[in-house]
Every structure is written in structure tokens, then in C-alpha cells.
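> prediction below, plus the sequence it came from.
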Amino acid sequence: MDLAFDDELSGLRDTGRHLGHALVEDSVSSRDRRAGWDPSLFVSLASRGVPGTAIPAAFGGGGAGPLAAVALWEGLGEGSGDPGLALSLAAHGGLCGVPIAVLGSRRQRDEFLPGIADGERVAAVALAESTGGAPGVRATRTRGGWRLDGVLPDVINAPVASTLLLTAATDGGRRTAFLLDRATPGLSVRGVEPVVLRTCPFGSVELAGCEVGVGSVLGTPGAATADLVPLLAALDRTLVAAPWLGVLRRLAERAVELAGAPRLARSQSVRLAVVDLCTCAELAGDLLYRAAWELGEMTEAPRQHAAAAKLFLADALPAATRLVAELAGAEPDPVVTRLHRDWPAFVASAGGTETLRAAVAHPLLALTPGGGGS
């Protein structure tokens, strides 16, 4: 396994960093204050290949593997300092676009992927779909397909989306994945103003007697638990986590800058804390890029490595924001203040650290003699 950070990956990370600085950074504060969605910014980033980077080139995407996508989105997170917008982009192109490319029929790929790649068809998904927990929607077979009923809270991009990816409980407690058009009768969306990650649009989706045909099923009926959910979990722990790695690097760079001030430069404790933060950023990068490489190269990537990467990153972010806030002193950096508010959402997403620890622990215990691997 060769994980050398080559010129191609460095170039992609630089590209993401440049786009974040040039297109996103200046408007973050204003969009955050009003919890605003800027469709022109979304389309502008799409025209430069950001959300569609992991979508096959045959459907208008960049055709990049997970490793390259992580590099680009890491750079975007670092350059923009806007994890909310990065979550919106990653959910759209990663959590929705990639599963359609992997599991969708030819008709579904032709219908949905070009619009997702160019940003014209915004896609929505509930991040909780990647945990495999009980779905909030029930699907009942009808003569022509399915009837969907239920409510999905905290759906990323719901207020602005034209396409929704969801799973529903079907026959015998199994789970089936569906692709729905926003205009489907019986589907309604209620936007909510988020408390955190305010540059990402959130909403709840209600399905009341929503009739869909068999062509709305993504993959095999009843197989979402085995096919879609593990894929979403892997994408959440790599592609969706990548902008937060960029955020951690940005915090480390800011800490180095602040620690150079005369009042702090002589402090041994400050120097040690900054070294620890920079080391954490490098280790987080190593873990995340290993998980992304495995996702792209291996038929069945070890789930615990992606979970460990996100867990390490989730544990590093609180300490990083606190350190930079302490070093900034009486004049807090508005970017750091915003990140300090938002990092708990990353830690809690997709089941939180308990789910991540369980994903890491299970294979370890299964390999331990007498460890009760069942």
C-alpha cells in the first residue's frame, strides 16, 4: 500500500483551498448570520467540479476516486472555513451522487447524475441514514409500486433540493432505498433555521400517502441495510469528514501564527500545545487518507479504519478550537468562534462517537480470544 501524498493529491488540495479562499470565504459571515443559502455560489462551485468530483465522468462528473475527492474537499474546508456549505456540497455529490452511481439503474444514473454533477439538481439526504438505525418512513407495497408514510427530520439540503434519497422500512422489517422527486404528490418540506452549521440548509420532510413507482427504488428492494447503509457510512467517514480535516489544519496554522506573538512565544506550555495540535492534524490526515484509499481500492474496505479516522478527528477538533480561542485572547477570531460553535454537530453526526467507537471495537473484540465477538 503506497500512501505517498503525490503531486496530484497536493494539486487537488491546493485547488480546493484556492476555491475556498476565492469564492467562499468572504461571504461566510454574512451567510452564517442570516442562515442564508446562495444558489449562485453552489452552482459556481459545481461548475468548477467540486460537488461532482466523485461522480463518473460519463455523467458529467470528475470521475475521481475517494482519495482524490478527500484531497479536494479537505482543501475546500481549509480555504473556506465554512463546514456548513461543505456539508451541503458533500451530502449532495457524495452521499447522494455516489450511491446513485454505484447502485442506480442506467435510467436513474442518466436522469439524476448530470444534474447533480452540474449543481442544477440539488440532492438531499438525512445524515442519520448512514447509522442504520430505525428509519422514520414506512413503505407499503401497492399495485403500481409503493406508498410512503412518515417524517424525516434534519434532512440536509431539504429546503432547496429537487431530489431526495431516503430509506424506508418495508416487508419483514427490511429496508429499501428510494429516490424521490421534490414534486411527488404527498411529499412536503418544512425548512428550519439551524442553530449550528447555519450555511447548510436543513429541513424536515413529511411523506403522507406518497405514491411512487417501482422505478423509484434505488438498488434491490429490501437490500438497503446491506448495500446502501454501509456505503453511506463509509462516505460520511471519509468524504463528509474531509472538510473538517481542512478546518483542523486551518486551526493548527492559526495556532502557530498566534503563538509567534511576543507575549506567547516564550511560553513552554504554549509551544507544547501548538506542537500537539499540529501533530494531531497530521495524524488525522494519515488516518483519513488511509480510509479513503481503502474505500477506493478494496472490494470490502475495513469499516473500523474509516470510523477510527472520524473518531480521531472528532476528538481533535474541540481541543483545537479551545486552544486557538485561548491564544487569541481578548480579540477572538470570528472564524474560530464559528467553528467552536459548529464542531459539536460534526461530532454528533451519524450516530456520534458512541457509534464510531462501536464500529472500531467490534472487529477488535471479534479477533480477541474469549472477547465475545458475537
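Done, it's in. Residues are numbered from 1 along each chain as shown.

> from here on, just use CA atoms for contacts and neighbour counts.
Will do.

> what ranges do the helices span in the stretch 51-200 of the chain?
Using DSSP state H, counting those that start in this stretch, the helices of the stretch 51-200 of the chain run over residues 66-80, 83-90, 98-103, 106-117.

> ranges for the strands of the stretch 151-300 of the chain?
163-169, 175-181, 187-192, 202-213, 217-218 (DSSP state E, counting those that start in this stretch).

> put this next to the previous one:
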Amino acid sequence: MEFGWTAGQQARYDEVLDATRAAFPAPPGPGHGFYSRKDWLRLGEIGMLGAPLPEEYGGGALGALDTARTVEAVGRGCADTGLVFGAAAHTFACSVPIAAFGSAAVRRRLLPELAAGRLIAGNAMTEPEAGSDSSSLAMTATPVDGGFLLNGTKSFVSNGPAADVYVTYATVDPRAGFLGVTGFVVDRGTSGVVVGRPYDKMGLHSCPAGAVTFEDCFVPEEQVLGAVGGGAAIFQHSMGWERACLFALYLGLLDRLLDSCVRHARARRQFGRRIGDFQSVSHRIADIKLRLESARLLLYRACWSMDQGEPSVLAVALSKLAVSEGVLASAADAVRVFGGRGYLRDDGVEAALRDAVPSTIFSGTSDIQRELIAKEIGL
């Protein structure tokens, strides 16, 4: 059993961290808007957007573990968690399934642009009445000459208002349940694509999210992902990458929070002592460290199992649950360590809490992860 990194792996992490800090030196201020195309191109240059994609398309050809380390470094170096989240959703929910299941023509046309950051992708899966139950989609795909007509509305499309291309899922036969679900790649400019206004969200402010409606939207056969009726398996494949690698950004956020709490506890004095000398404060920070390292080991284990080709449902569910619940609890503790300052926006601590809340909801809620764990252990 090996817990160390090779010299090359550590050098890659350090290079990405340094490049990220140089590209995004200041945290976003209160009331900042959505990310810019310039921000997106910077992430392409750093290598985050193409990390798991084949080299022939401009990617880094990294496995899940090395990809997660790249995302972790970006999450640590960039305080704009909404931007990093949007980039991770673009990569794991869109670029990864296109690379694995897209037609040769679609891969050649889109992957180099997605890896470089010249295009932005949005994953359109969730519907108003189909969230955790992703097999009960109302959006339909009707076969027509040369392709399919899509009809339906997708809600909570991360990057949706800004995206140039969407990976979406619809059913070719509502009676077939998950066996009728089919994946599609749809260009934003396609007739019948209606993009809604961005939602006003609690956190992850830099990442625009909104509804996307498809009205008699024609998608040619070459833009079907995989086989007709195979969309559920494709979606679960992308969820494996997302639940493991995307959540590495929260390890980076936790590293930043921990560093901030330690600095504050050393500098802040009350009753003639550093507040870090008080057990109530030091133990709270120790708990943050415990959650961070526990979640980190589970996430690395999940990514390792994916790279080995092992069954990884249990490992990924444990990782996702530990990271999301850990970052939420730790961000709340960080606010209390900072006291009144933690409630103000200047230090970015309250932003970390707001950005942590949705981690227990997207990519499968914490309750769904517990259901998966229970099933995998034989309950």
C-alpha cells in the first residue's frame, strides 16, 4: 500500500496550484458577476478542462486520480468556487461522456474546443419532476428521418445560460423507464433550443444556472451519445467521474479554509491569549482537519478504484458523502472560528459556507449516497 506521490505527480500538483494562484490572485468580491470567457480560457491553459481527455484532442490523458489532484489544486488556488465548479461540471458531465460515447465526428469537432476552453458545455439532465429519480424523464426524443426531435424542459442546468453546447438526456419510450433514456449532444444554436434566465442562487455565484427548453429540436443521428436506450448507463458513467473528481475541488476549498482558520486563531487574541489556545477553538479546527483528511483518503481511494477498473459504486458513494457532508460541517465551523468576521463577506468564510451547501444536493443527494451504500453492503 502506497500513500505517497511520485515526483511527477507532485510536480504537476505544484505547477497547477502555482498557475492557478497566478491566474486568479484575488478572491471575487461581494456582488461579483458570472465568470468570463477569459476566466474559462485560463482554466483551459492551466489544464483543468482537458485533464481526463485524450491527448489527440488536446487533453492531458490523465486517469481519475491524477485528474482529481488537478481539480484539487485548482480548488485550492482559486477562491472563486463557482468558477471551479462550473469548469468541473463542464468536464465530467459533458466532455467525459462525449469522449467515451460520442461519434468520431462529434469528438473531433468538440473535444479540442472543450479542452481548450473555447467552448462551454452544460449538462441538461435534471427536470422539474425528475431529480433524484433520473429514470422518470418527461423530455421525449421522437425518431424522425435522420435523427430525433427533442421536446421538454431541463431545470438546474449548470453553465446553462452561458453554454455553447449541451449534453442532455431524453426518453424514446416513457414505458421503458431507464431503458428508454438516450443521451444527445445539442448545439446551443440549434433551432428549438430556448435558454432561460440565470437563477438567483444561494452560492456558487460565478456559475450561471438556469432552465433550458427543447421545442421540436432536431438532433441528427451522429449527435446521439452511444446507443439508443443506453443513456442511463452513460449518465451513470459520467456521475462516477463527477462524484469522485468534481468533489476534489472541495478538498481544495477545505485546505484554504483550514489555512485561514489556523492563521486567524494564531493572530486573534481575546482575554489576553490567542484564541487558538482555547480548547473550544483548537478542537473545532482539529475537527476540520479530521474531516478533510478522512474525505481526502476516501476520494483518492474511489479514484484509484476507477483507474484499476474495479467496481467503484461503493467507494464513490462513500467519497461523495464524506466530502460533501465534511465540507458543509467544516465551513459552518469556520464561520464560528472567525466569529462576527465569519459572518461578513470580506474574509470569504461565509461564501465558503454558501458554496458548500449545494454539495450535499447535486450529483446525487447525501440521502441517495446513503441508499447506494446500503445497497452495496447488502442491506
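Structure received. Being a predicted model, the structure only gives us computed values, none of them experimental.

> contacts only, for the aligned residue in structure 2 for Val360 of structure 1.
Mapped onto structure 2 by TM-score structural alignment, Val360 of structure 1 lines up with Ile373. For Ile373 of structure 2, the contact set (Cα atoms under 8 Å, 6 or more residues apart in numbering) comprises 314, 317-318.

> burial measure for the corresponding residue of structure 2 for Val102 of structure 1, as a count.
By TM-score structural alignment, Val102 of structure 1 lines up with Ala100 in structure 2. Neighbour count of Ala100 of structure 2, defined by other Cα atoms under 10 Å: 16.

> for Asp200 of structure 2, same thing?
Taking other Cα under 10 Å as the neighbour definition, Asp200 of structure 2 ends up with a count of 10.

> which position in structure 1 aligns with it?
With TM-score structural alignment as the criterion, Asp200 of structure 2 lines up with Pro194 in structure 1.

> list the buried residues in stretch 362-370 of structure 2.
By neighbour count on 16 or more other Cα atoms under 10 Å, the buried set for stretch 362-370 of structure 2 is 363-366, 368-369.

> in CSV, list those along with secondary structure.
Written out in CSV, the entries for the buried residues of stretch 362-370 of structure 2 read as follows (DSSP: H, G, I helix; E, B strand; the rest coil):
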residue, secondary structure
Ser363, coil
Gly364, coil
Thr365, coil
Ser366, helix
Ile368, helix
Gln369, helix
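
> reformat those as TSV; add distance to His205 of structure 2.
TSV is the format used below for the buried residues of stretch 362-370 of structure 2 (distance: Cα to Cα, whole Å):
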residue	distance to His205 of structure 2
Ser363	18
Gly364	20
Thr365	20
Ser366	22
Ile368	25
Gln369	25
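
> which of these lies closest to His283 of structure 2?
The shortest separation between His283 of structure 2 and any of these is 25.7 Å, and it belongs to Ser366 (by Cα to Cα).

> my guess is the closest one contacts Ala322. True?
No. Here Ser366 of structure 2 lies out of contact with Ala322, judged by Cα atoms under 8 Å, at a distance of 9.1 Å.

> I'd like to know which elements the longest helix along structure 2 is packed against.
Of all the elements of type helix in structure 2, the one with the most residues (DSSP state H) is helix 279-307. With contacts defined as 3 or more Cα pairs under 8 Å, 6 or more residues apart in numbering; DSSP states H and E, the secondary structure elements packing on helix 279-307 of structure 2 are helix 64-77, helix 248-267, helix 313-338.

> in it, what's buried?
Result for helix 279-307 of structure 2 [16+ other Cα under 10 Å]: buried residues 281-282, 284-285, 288-289, 291-293, 295-296, 298-306.

> tell me the residues of structure 1 aligned with it.
Aligning helix 279-307 of structure 2 against structure 1 (TM-score structural alignment) gives residues 268-296.

> so what's the spatially closest residue to Gly342 of structure 2 that is not a sequence neighbour up against?
With Cα to Cα, 6 or more residues apart in numbering as the criterion, Gly342 of structure 2 has its nearest non-adjacent residue at 4.4 Å, and that residue is Val335. Contacts here follow Cα under 8 Å, 6+ apart; on that basis Val335 of structure 2 touches 341-343, 349-350, 353.

> ok, Ser80 of structure 1 to Asp333 of structure 1 distance?
Ser80 of structure 1 is 15 Å from Asp333 of structure 1, where distance means Cα to Cα, to the nearest Å.

> who has more neighbours out of the two?
The residue with more neighbours, out of Ser80 of structure 1 and Asp333, is Ser80; 28 against 15, by other Cα under 10 Å.

> please say which position in structure 2 that one maps to.
For Ser80 of structure 1, the residue aligned by TM-score structural alignment is Cys78.

> thought Arg21 was touching that match, still the case?
Yes. The pair Cys78 of structure 2 and Arg21 passes the contact test of Cα under 8 Å, sitting 6.3 Å apart.
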